[in-house]
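Asks: build me a model:
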Amino acid sequence: MTPSLPVPTDNIYKFSALFGLALVVSGIFAFTTVYTSSLEKKIKYTEAMIGLEARTTRTKLEDDTLAFNRRLVEVTQSNEMAANYALGGLIALGLVLSFYGALRWHQVIQPRDDEIARLQKEKLEAEIAKLQTEADRSVSQQPPPPSATRRSNKKP
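Replies: The predicted structure follows:
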């Protein structure tokens, strides 16, 4: 399977910056997924608890079900908090990687690439000037074409 987008492997800093951004985006997506899933579960358990709490007399099974649903809500909240901490760490790691990679790329790689581009431009300009000089010399050293001198010597 070939990837649709090429991975920037030309330097480690660019890879680090883009990988960090991918971690941030993935972390945000996972955070919203965990939040939505936890909210749905808490609503489901709370609805079951409301129906059981509304009764004045409950059986042992209903009391156990009510206690179980309360515990499920607590576990869901605990799991959500643990996931939030883990995803917060993932997002923080992504931000650090992205910032570090972008900063190092800007400080180390980009000036070198700019210098290479400047030198290549100067080299091309020098080559163009040399070719232009050679072309001007060859034009000035050529005698006039023979057909032009014959016409000027002929009498009308």
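Asks: going forward, measure contacts between C-alpha atoms and count neighbours the same way
Replies: Will do.
Asks: which residues in this structure form helices?
Replies: All helices of the chain, identified by DSSP state H, fall at 12-53, 60-104, 110-141, 146-153.
Asks: for the residue minimising distance to the centre of the chain, which non-adjacent residue is spatially closest?
Replies: Nearest residue to the geometric centre of the chain (C-alpha atoms, centre = their mean): residue 18, 4.1 Å. Distance criterion C-alpha to C-alpha, 6 or more residues apart in numbering; nearest residue to residue 18, sequence neighbours excluded, is residue 98 at 6.4 Å.
Asks: could you report the neighbour count for that neighbour?
Replies: Residue 98: 24 surrounding residues under other C-alpha atoms under 10 Å.
Asks: can you pull the contacts of it?
Replies: By C-alpha atoms under 8 Å, 6 or more residues apart in numbering, the contact list for residue 98 reads 16-21.
Asks: distance of it from residue 26?
Replies: Distance, residue 98 to residue 26, using C-alpha to C-alpha, to the nearest Å: 13 Å.
Asks: let's see this one next, to set against the first:
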Amino acid sequence: MNIPLITDNVYKFYAIFGLTLVSVSVLGAVQYHNSTNELVHNLAKSHDRLVKNIGDDASNLAEYGVVLARINVIKSDRKLANYFLGGVIGIGGLLSSYGFKKWQSEVQVVDDELKRLQVKQLKQLVGEGDGE
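Replies: Below you'll find the predicted structure:
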């Protein structure tokens, strides 16, 4: 079974797909870190407010514990997200490098030679052949 590719060869597909993985992962990392930074900032404000009023009410102590737990969860989630996105970026970089290398060294060489021969043949047909 042949699966149609969006390009004329598989190495170009690897290169483009690898670059897409890297780009999407970088954009995802930026978006994820921006959203978690905003959440941590809001939790830090709550934390500061609760520290000032910790002795006033027992419910403040419970809310303080919840805020600290949420901050710790965000920190561990961020670490996991960094590992995951770093892995995807690494895989995308390797895939792209492999695709570009194979494309340049195997496919492009044949394409260039084919084009050179086509130009030579057309020149001979027109009568402008230089005897190469």
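Asks: report the TM-score for the pair.
Replies: Superposed pair, TM-score by TM-score structural alignment, normalised by the length of the second structure: 0.89. Supporting alignment: 124 aligned residues with a C-alpha RMSD of 1.4 Å.
Asks: and the residue nearest to the centre of the first structure? What does it align with in the second structure?
Replies: Under the alignment (TM-score structural alignment), residue 18 of the first structure maps onto residue 16 of the second structure.
Asks: equivalent analysis for residue 64 of the first structure, please.
Replies: Aligned counterpart of residue 64 of the first structure in the second structure: residue 62 (TM-score structural alignment).
Asks: okay, now that match: neighbour count?
Replies: Residues near residue 62 of the second structure, counting by other C-alpha under 10 Å, number 12.
Asks: cool, the one 4 residues further on as well?
Replies: Residues lying near residue 66 of the second structure (other C-alpha under 10 Å) number 14.
Asks: ok, residue 49 of the first structure next?
Replies: When neighbours are counted by other C-alpha under 10 Å, residue 49 of the first structure registers 20.
Asks: alignment lookup: residue 104 of the second structure to the first structure.
Replies: Here residue 104 of the second structure is matched to residue 106 in the first structure, going by TM-score structural alignment.
Asks: wait, residue 81 of the second structure
Replies: Residue 81 of the second structure maps onto residue 83 in the first structure, by TM-score structural alignment.
Asks: just checking, its match touches residue 34?
Replies: Yes. At 7.3 Å, residue 83 of the first structure counts as touching residue 34 under the criterion of C-alpha atoms under 8 Å.
Asks: and the match of residue 104 of the second structure, how many neighbours?
Replies: Counted with other C-alpha under 10 Å, the neighbours of residue 106 of the first structure add up to 14.
Asks: list the contacts of it.
Replies: Neighbours of residue 106 of the first structure in contact, by C-alpha under 8 Å, 6+ apart: none.
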